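Novice: have a look at this fold, sequence not included:
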């Protein structure tokens, strides 16, 4: 073996010994402080527990589950949900749930298809039905003229307004029915009564709001109501000594204004045939005024 090889081996041995010595004299590093709580030891799940967990995961949500998080909406539906309370449940409209579901908020047309009813063709359902959980709380205080929309549900009112023209015909529905659906203004909020004693109920005894000039009344309507407009005639009738003075206005002017009866409706054969053939039905040639008969 050459002297060069011997010297190289001696150097390597010396370096190895030096490195080993350093390693033996360095202090051990301090342990790191704990950063998390120590976990509980894992345990084996029994077959019964496993079955219970799987059943809970696979069970579908029920309508009663919704109220565990959402208390306002069920209360609204109970208060005035209409068919949203009696015919459907939460899951009929809310098919999925966030964050995974994308069909959480339904379209009204999902149930109220435009081709099934004229009213469902109207745009912007929430403009009037602002809370879908109380669909019968209809608000109309901040919407454009909606007479056309109203008539999709109340066509008979539109037809009545058109058939019996009056100043009411030119008004928008919300003029008399402001703010809330089914709210009705009192007649005397706009109109002056015919007489001081009259109240709202007296107006409706003769005038219907959608055909106010088509005046109709019951047989028992008091004559003083008629006298509010026909005071001179009523005064003549009340002061008459004839039997007509004992009758009410509605007895002769039945049901509809301005009904004018024929005398023969009550007086079938008031005179002999000779007189009747001479005067025929021209009773007032002699008796002049039916409200103050000359006899």
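Specialist: That came through fine. The structure presented is a predicted model; accordingly, all values stated were derived computationally and were not measured.
Novice: from here on, contacts and neighbour counts on C-alpha atoms
Specialist: Will do.
Novice: ranges for the strands of the stretch 151-295 of the chain?
Specialist: Counting by DSSP state E, counting those that start in this stretch, the stretch 151-295 of the chain forms no strands at all.
Novice: show me the helices in it, by range?
Specialist: 155-163, 173-176, 200-206, 223-227, 231-239, 249-252, 273-279, 284-287 (DSSP state H, counting those that start in this stretch).
Novice: in the fifth one, which residues are buried?
Specialist: Read that as helix 231-239. 233, 234, 236, 237, 238 (16 or more other CA atoms under 10 Å).
Novice: show me what contacts the closest residue in space to the last one that isn't next to it in sequence?
Specialist: Spatial nearest neighbour of residue 238, chain neighbours left out: residue 245 (5.3 Å); criterion: CA to CA, 6 or more residues apart in numbering. Taking CA atoms under 8 Å, 6 or more residues apart in numbering, we find residue 245 in contact with 237, 238, 239, 291, 292.
Novice: turn these into a markdown table, including distance to residue 271.
Specialist: Shown next, in a markdown table, are these (distance: CA to CA, whole Å):
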| residue | distance to residue 271 |
| --- | --- |
| 237 | 23 |
| 238 | 26 |
| 239 | 26 |
| 291 | 20 |
| 292 | 19 |
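Novice: identify, by residue count, the longest helix of this structure.
Specialist: Counting by DSSP state H, the longest helix found in the chain is helix 3-25.
Novice: what element comes up after that helix heading to the C-terminus?
Specialist: Once the chain leaves helix 3-25, the next helix or strand it forms, by DSSP states H and E, is helix 47-58.
Novice: of all the helices of the stretch 151-295 of the chain, which lies closest to residue 75?
Specialist: helix 173-176 (29.1 Å; CA to CA).
Novice: which outside residues touch that closest one?
Specialist: 140, 141, 145, 146, 147, 150, 184, 185.
Novice: try stretch 121-131
Specialist: 108, 113-115, 132, 135-140, 143, 149.
Novice: in ChimeraX, how would I select the buried members of those residues?
Specialist: This is how ChimeraX selects the buried members of the contacts of stretch 121-131, with burial counted by 16+ other CA under 10 Å:
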select :132,135,136,137,138,139,140,149
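Novice: got another, please set it beside the one above:
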């Protein structure tokens, strides 16, 4: 009995110690690991003066120049480049140094893109960080439009119209490149086809009286000005009534075709010699009514 009690006491003691060791050991192991990791970090983390300096990124610049970053992000266009692409040197401004010696020169990349006359880029492009959206000073641009837009300027001058009497900025207002809707000025156009594609299908914008059209132009467009002629045409049952106006009056407004272009010589030479022309008998080509009919 005593032997059993002795063995039981030993067993309990061993179990007690084992239990304590089981609770303590993980904690000690975790502590050992943490200490080891801390020592490892101490070895890895060098002093700033022991590390290589990495080049600034655009996002680094944005931390201080965020308003500029926003402008480029939203309206930068082709200027959405790394900051250092243009600003090869930076933070070098001194009051005694000319500002133009510090900021990058537009001509470095763009050359004399608008010729030798326009070298003060910022006089038109108000903000280099948004080169197109910044073209808003239309008063400044107006007097120089013809220097770049020579073809358009020549058309307006060569083909006088109401458009010749207005300034470029009266139509192309707000910003450079703005193209207005025709109905901004022409509030009551002469057709129901009131959109830019329809208007300019006949009226070239800088020479609007030089009317052009295709054979598919609806007769209703012509009828808005030529109402009486259209009425005569649709009242007849002759073959001409089935044609588009532009089929005969091709390409150029006011073009009057020769009957022979389509009909050739439908009568004998002897008969034709008795008359001055087709309309001596057929009178109106839009009605084709013969005498006594």
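Specialist: Yep, it's here. Remember, it's a predicted structure, so these values are computed and weren't measured experimentally.
Novice: how about the alignment partner in the second structure of residue 286 of the first structure, nearest residue that isn't a chain neighbour?
Specialist: Using TM-score structural alignment, the partner of residue 286 of the first structure in the second structure is residue 281. Nearest non-adjacent residue to residue 281 of the second structure, counting by CA to CA, 6+ apart: residue 290, 5.9 Å away.
Novice: one more: residue 159 of the second structure?
Specialist: In space, residue 159 of the second structure is closest to residue 207, 5.5 Å off (CA to CA, 6+ apart).
Novice: same deal with residue 157 of the first structure?
Specialist: Using CA to CA, 6+ apart, the closest residue to residue 157 of the first structure is residue 210 (6.4 Å).
Novice: and that neighbour, what does it touch?
Specialist: Per CA under 8 Å, 6+ apart, neighbours of residue 210 of the first structure: 157, 160, 161, 164, 168, 169.
Novice: any chance of those residues in JSON lines, with distance to residue 178 of the first structure and neighbour count too?
Specialist: Putting the contacts of residue 210 of the first structure into JSON lines (distance: CA to CA, whole Å; neighbours: other CA atoms under 10 Å) gives the following:
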{"residue": "157", "distance to residue 178 of the first structure": "16", "neighbour count": "15"}
{"residue": "160", "distance to residue 178 of the first structure": "20", "neighbour count": "16"}
{"residue": "161", "distance to residue 178 of the first structure": "18", "neighbour count": "19"}
{"residue": "164", "distance to residue 178 of the first structure": "23", "neighbour count": "14"}
{"residue": "168", "distance to residue 178 of the first structure": "15", "neighbour count": "18"}
{"residue": "169", "distance to residue 178 of the first structure": "16", "neighbour count": "18"}
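Novice: out of those residues, who's nearest residue 53 of the first structure?
Specialist: Distances from residue 53 of the first structure to those, taken by CA to CA, are shortest for residue 157, at 60.2 Å.
Novice: separation between the alignment partner in the second structure of that closest one and residue 168 of the second structure?
Specialist: Taking TM-score structural alignment, the alignment pairs residue 157 of the first structure with residue 152 from the second structure. Distance, residue 152 of the second structure to residue 168 of the second structure, by CA to CA, to the nearest Å: 10 Å.
Novice: returning to what we had before: and the match of residue 157 of the first structure, how far is that from residue 179 of the second structure?
Specialist: With CA to CA as the criterion, residue 152 of the second structure and residue 179 of the second structure are 13 Å apart.
Novice: where does stretch 12-25 of the first structure end up in the second structure?
Specialist: Using TM-score structural alignment, stretch 12-25 of the first structure finds no match anywhere in the second structure.
Novice: and that stretch, what's buried?
Specialist: For stretch 12-25 of the first structure, using 16+ other CA under 10 Å, no residue counts as buried.
Novice: cool, stretch 97-117 of the second structure as well?
Specialist: 102, 104, 106.
Novice: of these, which belong to strands?
Specialist: Under the assignment DSSP state E, these contribute nothing to strands.
Novice: now render those as TSV, adding distance to residue 51 of the second structure.
Specialist: Converted to TSV, these look like this (distance: CA to CA, whole Å):
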residue	distance to residue 51 of the second structure
102	30
104	31
106	36
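Novice: among those residues, name the ones in helices.
Specialist: Per DSSP H, those never map to helices.
Novice: and which of these is nearest to residue 259 of the second structure?
Specialist: residue 106 (62.1 Å).
Novice: which ones are touching the closest one?
Specialist: Neighbours of residue 106 of the second structure in contact, by CA under 8 Å, 6+ apart: residue 121.
Novice: just residue 173 of the second structure next, same as before
Specialist: Here residue 173 of the second structure is in contact with residue 138 (criterion: CA under 8 Å, 6+ apart).
Novice: how close does it get to residue 137 of the second structure?
Specialist: From residue 173 of the second structure to residue 137 of the second structure the distance is 9 Å (CA to CA).
Novice: one more: residue 271 of the second structure?
Specialist: From residue 271 of the second structure to residue 137 of the second structure the distance is 71 Å (CA to CA).
Novice: ok so, going back, counterpart of the residue nearest to residue 159 of the second structure in the first structure?
Specialist: For residue 207 of the second structure, the residue aligned by TM-score structural alignment is residue 211.
Novice: how near is that match to residue 89 of the first structure?
Specialist: Taking CA to CA, one finds residue 211 of the first structure at 42 Å from residue 89 of the first structure.
Novice: ok, those two, which is more surrounded?
Specialist: Between residue 211 of the first structure and residue 89, residue 211 has the larger neighbour count (other CA atoms under 10 Å), namely 20 against 16.
Novice: quick check: that one touching residue 158?
Specialist: No. Using CA atoms under 8 Å as the test, residue 211 of the first structure is too far from residue 158 to be in contact (10.2 Å).
Novice: on that earlier part again, and of the contacts of stretch 121-131 of the first structure, the nearest to residue 85 of the first structure?
Specialist: residue 135 (10.1 Å).
Novice: list the residues that contact the counterpart of the closest one in the second structure.
Specialist: Matched across to the second structure, residue 135 of the first structure falls on residue 131, judged by TM-score structural alignment. If you count contacts by CA under 8 Å, 6+ apart, residue 131 of the second structure has them with 76, 77, 79, 125.
Novice: what do you get if the cut-off is 7 Å, keeping everything else the same?
Specialist: Going by CA atoms under 7 Å, 6 or more residues apart in numbering, residue 131 of the second structure touches 76, 125.
Novice: just checking, it is part of a helix?
Specialist: No. Applying DSSP: H, G, I helix; E, B strand; the rest coil, one finds residue 131 of the second structure to be coil, outside a helix.
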